[in-house]
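Peer 1: let me see the structure of the following:
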Amino acid sequence: MYANLTVVDHPLIQHKLTILRDKNTSTAQFRQVLREVAVILGCEVTKDLTLGKIDIETPLEKISAPYLEGKKLCFVSILRAGNGLLDGLLDLIPSARVGHVGIQRDHETLEAHRYYFKTPDKLDERLVIVVDPMLATGNTAIDAVNELKKAGAIKIKFLCLVAAPEGVEKLSKAHPDVPIITAALDRKLNDVGYILPGLGDAGDRIYGTKG
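Peer 2: Below you'll find the model as predicted:
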């Protein structure tokens, strides 16, 4: 299908995704379930982290045990909806560094407009995981990755909850070196750039706001 796309079809993720899609799910439940899904997705997106060895002593004997080595990885949240995934990822890896990219989509042109960019230093030495619940048109993701590469990032992954084929294709073409990890590849975009069947506007559903 797409060489750089991974769809995580774990039963727990698919069950929780159904709850997130349901329009009757409350704001509080949506926020909590998204955080839970993020933890499971986090295990997938970090499964190739580099391990070293460290000598420790258990209550019974000394062993050489695995530990994460190298610079702390960096999660980069695309504001504002990305923070809904970020919370769960930090539950999993509380020592991770965090960056933020503020990008707003023009609802008429569907183009991305950046208004904020702040990341940790030494991005070239870190795994950088960009997080945004939705990969729709791909414009926001491409802009974020463009800026991260300008800032020095070399190893980048994109993590989302739901993706549209149009967004996957566009991001893959612009940045074929960036793996895309998602819980679902949905059918298509509608004429105003929303994913079908999707789950609506993730930011509005996380924060209880309207468009």
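Peer 1: CA atoms for contacts and neighbours, from now on please.
Peer 2: Fine.
Peer 1: in the top helix by length along the chain, what counts as buried?
Peer 2: The single longest helix within the chain, with elements called by DSSP state H, is helix 27-45. Residues of helix 27-45 classed as buried by neighbour count (16 or more other Cα atoms under 10 Å): 27, 30-42, 44-45.
Peer 1: which one of these is nearest Leu90?
Peer 2: Leu90 lies nearest to Val39 out of these, by Cα to Cα, at 8.4 Å.
Peer 1: any idea how far that closest one lies from Phe75?
Peer 2: Per Cα to Cα, to the nearest Å, Val39 is found 13 Å from Phe75.
Peer 1: and Ile181, by the same measure?
Peer 2: 14 Å.
Peer 1: what's the answer for Val8, then?
Peer 2: Val8 is 19 Å from Phe75, by Cα to Cα.
Peer 1: of those two, which one has the most company?
Peer 2: Phe75 (29 against 18; other Cα atoms under 10 Å).
Peer 1: tell me the contacts of the more buried one?
Peer 2: Counting by Cα atoms under 8 Å, 6 or more residues apart in numbering, Phe75 makes contact with Leu86, Ala96, Arg97, Val98, Gly99, Val128, Ile129, Val130, Val131.
Peer 1: and it, that's in a strand?
Peer 2: Yes: counting by DSSP: H, G, I helix; E, B strand; the rest coil, one finds Phe75 located in a strand.
Peer 1: could you also give me the structure for this second sequence? I'd like to compare it with the first:
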Amino acid sequence: MDENVTVINHPLIAHKLTLMRRKNSSTQKFRSLLREVAHLLTYEITRDLELTTEVIETPMQEMEAPTLAGKKLCFVSILRAGNGLLEGMVELMPSARVGHIGMFRDPESLEAVEYYCKVPQDIGERRVIVVDPMLATGNSAIASITHLKKQGAQNMKFLCLLAAPEGVAALREAHPDVPIFTAAIDERLDDHGYIRPGLGDAGDRMYGTK
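Peer 2: Just a heads-up that it's a prediction; the model follows:
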């Protein structure tokens, strides 16, 4: 496995992902599980955040305690499904800035088409985590990261719930400087660009639109 591809292997994540894969899981259940998994994924992807110390007063005494330092965070959601992960991530780190990129997949070419982008002006000074539940063909992730680089982003990671080997390979080829973090890499893509065995369309399952 490429050292810049991390499969976050945790029993709680694996269990919750199985519950999400079940086709009879309700919209409410799916949405709730996605938010819970987002907490766990965020915990892992932020392991390398730098710490400094500050002097605080506990109820017992004064002490030098650890606190986050260094570059601030920005979470960028690839609409619309990315918002399911985003909600859980912001709950865990409410001080992070948030950006959005709107992409849709052309049903014929499977290419990503951008229709919206709004990110912090100082994105070049922040650690950026780009989020989308599914890394299938990789086209949306590649287009989003390309656009963010044009906006000045330099320090990026990509976080997803599920990935296909084809999507991982495509993103690594296009942006080898962007590490990939995922809960699982499935078997393959089918002819329609869906991950197999996968969990269906994450946006439709999250919002109950199919």
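Peer 1: drop the TM-score for these two in here.
Peer 2: The TM-score (TM-score structural alignment, normalised by the length of the second structure) is 0.98; 210 aligned residues with a Cα RMSD of 0.8 Å.
Peer 1: the helix or strand that the longest helix of the first structure is followed by vs the second structure, average offset?
Peer 2: Where DSSP states H and E defines the elements, the next helix or strand beyond helix 27-45 of the first structure is strand 51-57. Superposing on the second structure and averaging over aligned pairs (mean Cα distance after the TM-score superposition for the first structure), strand 51-57 of the first structure comes out at 0.8 Å.
Peer 1: which strands and helices lie in contact with strand 51-57 of the first structure?
Peer 2: Under the contact definition 3 or more Cα pairs under 8 Å, 6 or more residues apart in numbering; DSSP states H and E, strand 51-57 of the first structure sits against strand 62-68.
Peer 1: would you map the strands across the first structure?
Peer 2: Secondary structure of the first structure by DSSP state E: the strands cover 5-7, 51-57, 62-68, 74-79, 97-105, 112-118, 127-131, 134-135, 155-159, 162-163, 180-182, 184-185, 188-189, 195-196.
Peer 1: any chance of TSV for these, columns distance to Tyr207 of the first structure?
Peer 2: Shown next, in TSV, are those (distance: least, Cα to Cα, whole Å):
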stretch	distance to Tyr207 of the first structure
strand 5-7	26
strand 51-57	37
strand 62-68	34
strand 74-79	12
strand 97-105	16
strand 112-118	20
strand 127-131	17
strand 134-135	15
strand 155-159	20
strand 162-163	18
strand 180-182	22
strand 184-185	22
strand 188-189	23
strand 195-196	19
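Peer 1: coming back round to it: quick one: average offset of the longest helix of the first structure versus the second structure, please.
Peer 2: Mean deviation for helix 27-45 of the first structure: 0.3 Å (mean Cα distance after the TM-score superposition for the first structure).
Peer 1: what separates that helix from the chain centre, distance-wise?
Peer 2: On the basis of Cα atoms, centre = their mean, to the nearest Å, helix 27-45 of the first structure sits 11 Å off its chain's mean C-alpha point.
Peer 1: tell me which other helices or strands it touches.
Peer 2: Helix 27-45 of the first structure packs on helix 11-21, helix 82-92, strand 155-159, strand 180-182, helix 202-207, going by 3+ Cα pairs under 8 Å, 6+ apart.
Peer 1: which residues touch it?
Peer 2: Contacts for helix 27-45 of the first structure (Cα under 8 Å, 6+ apart): 8, 13, 16-17, 19-20, 84-89, 91-92, 157, 159, 181-183, 205-208.
Peer 1: report the contact partners of Ala141 of the first structure.
Peer 2: Per Cα under 8 Å, 6+ apart, neighbours of Ala141 of the first structure: Leu135, Phe158, Leu171.
Peer 1: show me what the last one aligns to in the second structure.
Peer 2: For Leu171 of the first structure, the aligned position in the second structure is Leu171, judged by TM-score structural alignment.
Peer 1: what is the burial count for its match?
Peer 2: 24.
Peer 1: how far away is Thr6 of the first structure from Leu185 of the first structure?
Peer 2: 9 Å.
Peer 1: those two: who's more crowded?
Peer 2: The neighbour comparison of Thr6 of the first structure against Leu185 (other Cα under 10 Å) goes to Leu185, with 21 against 18.
Peer 1: got the contact list for the more buried one?
Peer 2: Residues near Leu185 of the first structure by Cα under 8 Å, 6+ apart: Val7, Val162, Ala163, Ala164, Pro165.
Peer 1: pretty sure the third one contacts Leu189?
Peer 2: No: with contacts counted by Cα atoms under 8 Å, Ala163 of the first structure stays clear of Leu189, the gap being 9.6 Å.
Peer 1: find residues that contact each of these two.
Peer 2: Jointly contacting Ala163 of the first structure and Leu189 under the rule Cα under 8 Å, 6+ apart are Ala136, Ile195.
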